[in-house]
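Asks: dropping a prediction and its sequence here:
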Amino acid sequence: MWIATLAASSAAERLYVNDKKVPESREDLMAIQTSLQKHLAEARQATVCIKMGQGSGTGVIVSETGLVLTAAHVISGVQKDMKVIMEDGTEYEAKSLGLNSENDAGMLKILSDEKFPFINYEAKSDDGRPATRVGDWVFALGHSGGFDKERGSVVRLGRLIKVAETTVHSDCVLIGGDSGGPLFDMSGELVAIHSRVGRRLAQNMHVPLQVFHAYWEMLEKGEFIGDGPFAKKPKPGTGFMGLAVKDVDGGLEVTQVEPDYPAADAGIEVGDVLTSLNAMPLKSKEDLRARMKKFAEGDRVLLEFSRDGKVKSVGFNLVKR
């Protein structure tokens, strides 16, 4: 897979039509069209659909190793299993990293050793921010309504109508499924990530790149920052595996596995003997109950068990009962 990076903008590359209230001629319209065409193909290569359960959102790859920026409300939690779909339909396993629940910034990682097309997120002005102003022309990408291979990601052209410290507004038309997608200026620089779809389709909010830069290390480490409103930290004791056990010598024998819950999806079967949870021995049902009180919905656990004399282990994310 080929690699694409978008160059940083400069004063010389600033689109002159940005400084006009409206395009005044055919040449002005052609300038906007030429700028869009110059950067659209590369931007689309790095724009991905994010699948989580029955829902979907959008993200943009910002490193050849598969680091993806998106919205916090798209991933909704840390260390969660999800899937990423490339523009050509190729699908990869991914895991959510950290999120800022107050500013709607999220990060995830594609679980592959391949090299991916990506956008240069470090393209900034001298003061550390994208060199954008109110009135600048921008284009938005997103997998509107979910992934559609024949259609591909959808492009919308618009202008910035407000620029603030933690939010920028544009009149690009966004709908469900676009959340987490990238907003670019006309020099191909990544400006922001789609956050909230407004009451009016043409008034939408985005998280500016400086928010991601401010919390970058915490996001990479998988930290849950803040306490809403875009994501809520799960409460301990809400995690559920979906199985029943009884005490036996050497561990806990599985007596029931509920279909469509994590234990069943991970391959746990009736008769398996659970021996440890997150590398700590399981000695009784009370031991398991006490451990589960500490886990929240979305937490990942590693379960070790024996079957037919062989020791096996599986990892999975807990769900809410």
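Replies: Received it, and whenever you're ready, just let me know what you need.

Asks: from now on I want contacts and neighbour counts done on CA atoms only, so please keep to that.
Replies: Will do.

Asks: so residue 194 is in contact with residue 181, correct?
Replies: Yes. Here residue 194 lies in contact with residue 181, judged by Cα atoms under 8 Å, at a distance of 5.3 Å.

Asks: what strand or helix carries residue 219?
Replies: With elements taken from DSSP states H and E, the one containing residue 219 is helix 216-220.

Asks: and the contacts of that helix?
Replies: For helix 216-220, the surrounding residues in contact (Cα atoms under 8 Å, 6 or more residues apart in numbering) are 97, 98, 99, 100, 106, 107.

Asks: ok now that helix, how far from the chain's centre?
Replies: Taking the mean C-alpha point of helix 216-220 and that of its whole chain, the gap between them comes to 13 Å (Cα atoms, centre = their mean, to the nearest Å).

Asks: can you pull the buried residues of that helix?
Replies: Residues of helix 216-220 classed as buried by neighbour count (16 or more other Cα atoms under 10 Å): 216, 218, 219, 220.

Asks: and the contacts of helix 216-220, which two are furthest apart?
Replies: Pairwise distances across the contacts of helix 216-220 peak at 10.6 Å for 97 and 100 (criterion: Cα to Cα).

Asks: in addition, the following structure is provided for comparison:
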Amino acid sequence: MDTMSQDPRSRPLPVPRPGDAPHPHGPATPTSGAGNPTGSAPGPFPAPPVLGPAIGPGDGPQAPAPRRPRRAGLLIASAALLALLCGGVGGYVGSELAGRQDSSSADVAAGNVEAIANKALPSVVTIRISSSSGVPRGSGSGFVLRSDGYIVTNNHVASAGGDGAGLKVLFSDQSEADARIVGVSPTYDLAVLKVERKDLPALELGESDDLKVGQSVIAVGAPLGLTGSVTTGIVSALNRPVVTGDDDSSGGASSESNSRSYMNAIQTDAAINQGNSGGPLLDLRGKVIGVNSAIYSSRSGGSIGLGFAIPADQVRRTSDQLIRTGKAEYPVIGLDFDPGYSGDGVKVSKINPDGPAAKAGVKEGDVITSIDGVATKDPKTFLVTLRSKEIGDTITVGFKTGEEQKSVTMRTGAGS
């Protein structure tokens, strides 16, 4: 049976439970995002598997935890939840790669992987996490979004140390800087950090809506603490519904709020491992087209060619909100659903009379079957599809009232 990906040297950790205070994922784990999967996609995930955290290897203390029965084929968030493997090979690899000559813009434009890697590496960082008492909690990856010190990573990386945690950013030249959290979005598993640096080399966000299956991509980050690691692959699939966090059917009945993360993810076969969380997935123009966030792993751990990234268009929307307001919003339509409903679709159990769905004519007891033509076969695919929209988007919702199939349009509202 497939289980959480773990470093061979570390003991297994439980998948974090949403809602545990103060650290939703437990004392040695980062907070994982909220939400339910949306966006139905063809392929092996008719109902998206739940994601739990994965870990960067550590030489510091690791929290023992009991094994829990796992569902076959769990998706694992590639978070840095354990103490970081410091120094040695990782630091050498990062500094050596970053120390090469800058590539020419012509080489980057031509899709030369070496040139793209050399240009991107100075913008990719390793994030080291410690608890409020200074105990190492792990490491993850990130990248410079703006030259004035704003850095993007995953929420499950930024929140790994809990309240009062210490965050240090290691740059490719081996310099370090303390970082503070600007804002996090558990719903989209994204976070923005700030360091007091200027004139940092920033990466540009691309357009993930333009991606094609089969397109070449490059993943950069610090897998297993090995800073400055570069791997290549292709886009294996698009709009793959992925959910991070523990299964919580009792608490998953609301489309308005939830403590899990939902991705309409980019699937790639580029090698992504524990510690890659928060690092960029690049196209052959050197632009960020996704943020690496999860892997599908067997019991033996490590990459098996099934990695998942948050699309750049979502990263752009969420990071802009976090930088402007410290909070991120997500689209809602004003209803709760029945988690015990076993038929196809999402059965409405409660509706906000002032919400978009009610105003469009949806009632309690109706069964939502699609959003913009995408089948919503269960609450997870419903939420992933809905969360992939923008606030204020006009969407078409298909639903059944009794045996009658209907279709209505509505504008999404804002939740936070």
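Replies: Received it, and whenever you're ready, just let me know what you need. Small disclaimer: the values here were computed from a predicted structure and weren't measured.

Asks: now the TM-score, please.
Replies: Overall, the chain-to-chain superposition scores 0.54 on the TM-score scale (TM-score structural alignment, normalised by the length of structure 1); 193 aligned residues with a Cα RMSD of 3.1 Å.

Asks: neighbour count: residue 97 and residue 100 of structure 1, which is higher?
Replies: Taking other Cα atoms under 10 Å, residue 97 of structure 1 and residue 100 do not tie; residue 100 has more neighbours (28 against 24).

Asks: for the stretch 101-250 of structure 1, which segments count as strands?
Replies: Secondary structure of the stretch 101-250 of structure 1 (DSSP state E, counting those that start in this stretch): strands located at 105-110, 137-142, 154-163, 168-170, 182-185, 190-196, 204-208, 224-225, 239-240, 243-248.

Asks: okay, these in TSV with distance to residue 86 of structure 1 and mean neighbour count next?
Replies: As requested, the strands of the stretch 101-250 of structure 1 are exported to TSV (distance: least, Cα to Cα, whole Å; neighbours: other Cα atoms under 10 Å):
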stretch	distance to residue 86 of structure 1	mean neighbour count
strand 105-110	11	28
strand 137-142	12	27
strand 154-163	13	18
strand 168-170	25	25
strand 182-185	14	28
strand 190-196	18	28
strand 204-208	22	25
strand 224-225	26	22
strand 239-240	31	22
strand 243-248	35	16
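
Asks: who's in contact with residue 57 of structure 1?
Replies: Residue 57 of structure 1 makes contact with 49-51, 74, 142-143, 146, 176-181, according to Cα under 8 Å, 6+ apart.

Asks: shared neighbours, residue 194 and residue 181 of structure 1?
Replies: Between them, residue 194 of structure 1 and residue 181 share these contacting residues under Cα under 8 Å, 6+ apart: 70, 71.

Asks: re earlier: name the residues contacting each of residue 97 and residue 100 of structure 1.
Replies: Listed contacts common to residue 97 of structure 1 and residue 100 are 106, 219; contacts here mean Cα under 8 Å, 6+ apart.

Asks: tell me the centre residue of structure 1?
Replies: For structure 1, the residue sitting closest to the mean C-alpha position, by Cα atoms, centre = their mean, is residue 70 at 4.1 Å.

Asks: what does that one correspond to in structure 2?
Replies: Per TM-score structural alignment, the equivalent position to residue 70 of structure 1 in structure 2 is residue 153.

Asks: quick check: that match vs residue 228 of structure 2, distance?
Replies: Separation of residue 153 of structure 2 from residue 228 of structure 2 (Cα to Cα, to the nearest Å): 15 Å.

Asks: next one: residue 157 of structure 2
Replies: When distance is defined by Cα to Cα, residue 157 of structure 2 is 17 Å away from residue 228 of structure 2.

Asks: who's more crowded, the two?
Replies: Regarding residue 157 of structure 2 and residue 228, a neighbour count based on other Cα under 10 Å identifies residue 157 as having more, with 36 against 29.

Asks: mean deviation (superposed) between the host helix or strand of that one and structure 1, please.
Replies: With elements delineated by DSSP H and E, residue 157 of structure 2 resides in helix 155-158, which encompasses its position. Taken over the aligned residues, the distance from helix 155-158 of structure 2 to structure 1 averages 0.8 Å (mean Cα distance after the TM-score superposition for structure 1).

Asks: okay, the angle between the helix or strand that comes right after that helix and strand 190-195?
Replies: Moving toward the C-terminus from helix 155-158 of structure 2, the first helix or strand encountered (DSSP H and E) is strand 166-170. For strand 166-170 of structure 2 and strand 190-195, the angle between their directions (axes from the mean of the first three to the mean of the last three Cα atoms, to 10 degrees) works out to 80 degrees.

Asks: state the next helix or strand along the chain beyond strand 166-170 of structure 2.
Replies: Remark: after strand 166-170 of structure 2, the chain's next helix or strand is strand 176-185, criterion DSSP H and E.

Asks: equivalent range in structure 1 for that next one?
Replies: Strand 176-185 of structure 2 covers residues 91-100 of structure 1 once aligned (TM-score structural alignment).

Asks: re earlier: most surrounded residue in the contacts of residue 57 of structure 1?
Replies: With neighbours defined as other Cα under 10 Å, the most crowded of those is residue 180; it has 37 neighbours.
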